[in-house]
Every structure is written in structure tokens, then in C-alpha cells.
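[1] please find the sequence and the predicted model below.
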Amino acid sequence: MASNQQTRPGIGESAKDTTKGCVGVVMGEVGGRVQIRPIRGGTEGDAMPDNVGTPSAREELSARLAIRNANTRAGL
């Protein structure tokens, strides 16, 4: 039976907080909120489950490329 419910990314998968427009990795779920760590690293942010989706390939690539460019500029 098909479900109309959209599946959201699981722990360790790429995710997008649609309210903030940021792409990161799902780290867990606490208190009914999904914790997403930015791809660049840092502290997790909380997002309501309804606002979490799978980023498009373009969105994920763009986020990863921005980090790579910043590291290159910093000489890393």
C-alpha cells in the first residue's frame, strides 16, 4: 500500500531544514525535534520534523563545494 507520508532522512543521512534552507547531516532526534549538524561541522541545530527533507543533489553539492572553496582559500 502506498503512503502519502513523505519520508525524512535518517541518522547519518543528508538533510535540509526547509525553514532555514541549510543542508546538513541528521545526528539524532531529541524531544520531538530533529538535530541537524551543518556539513561544515559545528553544533547541531534543532528542526521540527515537518520541516526536514532530503536536499537535492545540487543543494548538497553546493554546500560541500562552498566548504571546499573556503578551505582552499584558508590554505587547508
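    Received, thanks. Residues are numbered from 1 along each chain as shown.
[2] use CA for all of it now, contacts and neighbours both
    OK.
[3] which residue is nearest the centroid of this structure?
    The residue lying closest to the centre of the chain (Cα atoms, centre = their mean) is G24, at 2.6 Å.
[4] can you give me the strands for this structure?
    For the chain, applying DSSP state E gives strands covering 14-17, 22-30, 33-38, 45-47, 52-53.
[5] the structure to be compared is supplied as follows:
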Amino acid sequence: MTPERGAYVVDVRQGRIGQVMGQQGPYVQLRPPGGGREWDCPPDALRPAGPGEVLRARVTELNRESRLP
């Protein structure tokens, strides 16, 4: 699986949802919803995020943005 930049995916190794930020070498770079430290994940350890997971991720981001000065 090679997801598009901006897509939400799940890192099945940890069960974490992330937004695809790009690709560096053989790894996909993911960022947690709402910000935070990016991590690398091999493409074969990713699955598309379901609609409920995407909704939760977007709500997390909106909540973070509403707290910014």
C-alpha cells in the first residue's frame, strides 16, 4: 500500500492512526492527528483508516486548532 499524502492510515504495528506526510526512502512518514512527533512506518504495516477513525482524527485536529492562540 502506498497511500496519498494527506490520507489517514493506521500503523498496524502499534494501532496508531496517522496522516501521511510523505515518503522517505522505503518508509511512509506519518503525523499524529492534532500534531506531534512524526514517525516512520513501512508501507506493508499500513491499512486505510475507516470512516470512524478518520472522523475522530479530524475532530482531534479541529480541537487542537481551536486551542491555538
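    Cool, got the structure. Since the structure is predicted, the reported quantities are computational estimates derived from the model, not experimental observations.
[6] highest average neighbour count across the strands of structure 1?
    strand 14-17 (a mean of 24; mean count of other Cα atoms under 10 Å).
[7] counterpart of that one in structure 2, which residues?
    The alignment of strand 14-17 of structure 1 onto structure 2 (TM-score structural alignment) covers residues 8-11.
[8] residues contacting the matching stretch, please?
    The contact list for stretch 8-11 of structure 2, computed with Cα atoms under 8 Å, 6 or more residues apart in numbering, reads 3, 16-20, 41, 45-49, 54.
[9] same question for stretch 39-56 of structure 2.
    Counting by Cα under 8 Å, 6+ apart, 1-2, 8-13, 17, 26-31 sit against stretch 39-56 of structure 2.
[10] ends of it, how far apart?
    19 Å (Cα to Cα, to the nearest Å).
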